[in-house]
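Visitor: coordinates for the following, if possible.
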Amino acid sequence: MPHIALDENLPGIIALFAYRPETAAPLGQLADVLLRGPSSLSVGERELIGAVVSRGNDCTFCSRSHAAVAAEALEGGMPVVEAAWKDVDGAPVSAKMKALLHIAVAVRESGKSVGEDLIETARAEGATDVEIHDTVLIAAAFCMFNRYVDGLATLAVDDQDAYQAVGVRLLANGYTNL
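Guide: Below is the predicted model:
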């Protein structure tokens, strides 16, 4: 049960965005820039970063909804996301993406957990400074979003299939019109 009076028909951050549209606007814009803006990382790769960070933070709504978007956008679909959730190194993604996911997981733990070794590994796998920057910012933003969603005890279904329509909608429309 949510800690504040939210629309009980809206799950997760969608309920929070409806509750405070004035904070929803900049948060949605941030998500759109990070996940949909120009980037050498695909939408699916950026959504995968968000899904992995959210899963590590045990945020059901964010991990499941962003997994659904990533699954829609990535070749290989949900099995790729599930593999990354289980073991980044065993996931069927590029070596560069694995290195970036390791950076994201480190950010989830603490910004100071991102050591030079992780950065050098990512660079050795072809990651650019912009990709490293964006990975850190996506991971940090998802930590904030996860704590926002769970800190107010928003509603979240734990069935991944329930998020498929959300994934399709978010992939098509982005985050400013939730």
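
Visitor: every contact and neighbour count from this point should use C-alpha atoms.
Guide: Will do.

Visitor: in which helix or strand does the residue nearest in space to the middle of the chain reside?
Guide: In the chain, the C-alpha nearest the mean C-alpha coordinate belongs to residue 50, at 1.6 Å (Cα atoms, centre = their mean). For residue 50, the element it lies in under DSSP states H and E is helix 43-56.

Visitor: would you do the same for the sequence below? I want to compare the two.
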Amino acid sequence: MAFVSSLPDETVGPTVWQLHPEAYSAWPDICVSIMASESELTLGEKELIGAYSSALRGCRHCYTAHYPVAVAYGIDQELFQDIMRDPEDAPVDVKTRALLVFVKKLCDEPGTFSRADVERLMAAGWSERTASDAIKMSGLFAFMNVMMIGHGADDVDLTDIGPVHAIIRGRGKYGHGEGTGRQNVLLVMRESISKYGLFNTLKAIRRGRQLGVVGNKKKKAH
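Guide: Down below sits the predicted model:
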């Protein structure tokens, strides 16, 4: 439940931004510059970092918004349960395991994070650029995690929006629900149906409209 009286009980990112739009005007560009930039990380791995770091910080909103996108981009859904128990024992290759351990320490123990952690990641086969990419992505989601937790929106479950969210993220410049999804909802629906089926798409659209993040219908604050 939202902690701010001018927000709906079920509050999502775009709704929070409407409180102070000028303060968030640069946010889409920041997301594009970090998440859509060239990297040896795949789209799925980028979304995995975002979802995993959000889960570690206890932000259900961002976790459920992004783990379905990671799955849509090829990440095994069962992996999320494994890495939340212990990334060291996750059934993944050495490079992916090292990346997850790196992100976990950055989130859970930032005060003890050191050059040795970066060197261990690179020793597993990643580049220095990838270490920097993982840090930027974790930091990007940290901002949104704090925004959602602070406004009381961290418990909103966005899992059902996964199919449409994945399409929006993949359209051009890492689109956001408040932009691409609203403006091109029919195109997004057609693409989602072809990839994820009619049932999952309709469920996503229904939940998106309910929250005011898909289509032109906006949920009024109270």
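
Visitor: longest helix anywhere in the first structure?
Guide: helix 129-151 (DSSP state H).

Visitor: residues in the second structure aligned with the helix or strand immediately after the helix holding residue 50 of the first structure in the chain?
Guide: Next in sequence after helix 43-56 of the first structure, counting helices and strands by DSSP H and E, comes helix 60-73. Mapping helix 60-73 of the first structure onto the second structure (TM-score structural alignment) gives residues 60-73.

Visitor: give me the residues contacting that stretch.
Guide: With contact meaning Cα atoms under 8 Å, 6 or more residues apart in numbering, stretch 60-73 of the second structure is reached by 12, 43-48, 50-52, 54-55, 77, 80, 141, 144-145, 148, 153-159, 161-163, 165-166.

Visitor: among those, the buried ones, what's the ChimeraX command?
Guide: If you want just the buried ones from those in ChimeraX, going by 16 or more other Cα atoms under 10 Å, the selection is:
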select :12,43,44,45,46,47,48,50,51,52,54,55,80,141,144,145,148,153,154,155,156,157,158,159,161,162,163,165,166
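
Visitor: circling back to that earlier point, was I right about the residue nearest to the centre of the first structure contacting residue 138?
Guide: Yes: using Cα atoms under 8 Å, residue 50 of the first structure is in contact with residue 138, at 6.7 Å.

Visitor: any figure for the gap between residue 18 of the second structure and residue 24 of the second structure?
Guide: Here residue 18 of the second structure is placed at a distance of 9 Å from residue 24 of the second structure (Cα to Cα, to the nearest Å).

Visitor: same question for residue 15 of the second structure.
Guide: For residue 15 of the second structure, the distance to residue 24 of the second structure equals 11 Å [Cα to Cα].

Visitor: so these two - more neighbours on which side?
Guide: residue 15 (22 against 15; other Cα atoms under 10 Å).

Visitor: next one: the closest residue to that one other than its chain neighbours relative to residue 51 of the second structure, how far apart?
Guide: Excluding the flanking residues, the one nearest residue 15 of the second structure by Cα to Cα, 6 or more residues apart in numbering is residue 7, at 7.3 Å. Going from residue 7 of the second structure to residue 51 of the second structure by Cα to Cα gives 24 Å.

Visitor: re the thing from before, tell me how many other residues crowd the residue nearest to residue 15 of the second structure.
Guide: Residues near residue 7 of the second structure, counting by other Cα under 10 Å: 22.

Visitor: repeat that for residue 22 of the second structure.
Guide: If you count neighbours by other Cα under 10 Å, residue 22 of the second structure ends up with 9.
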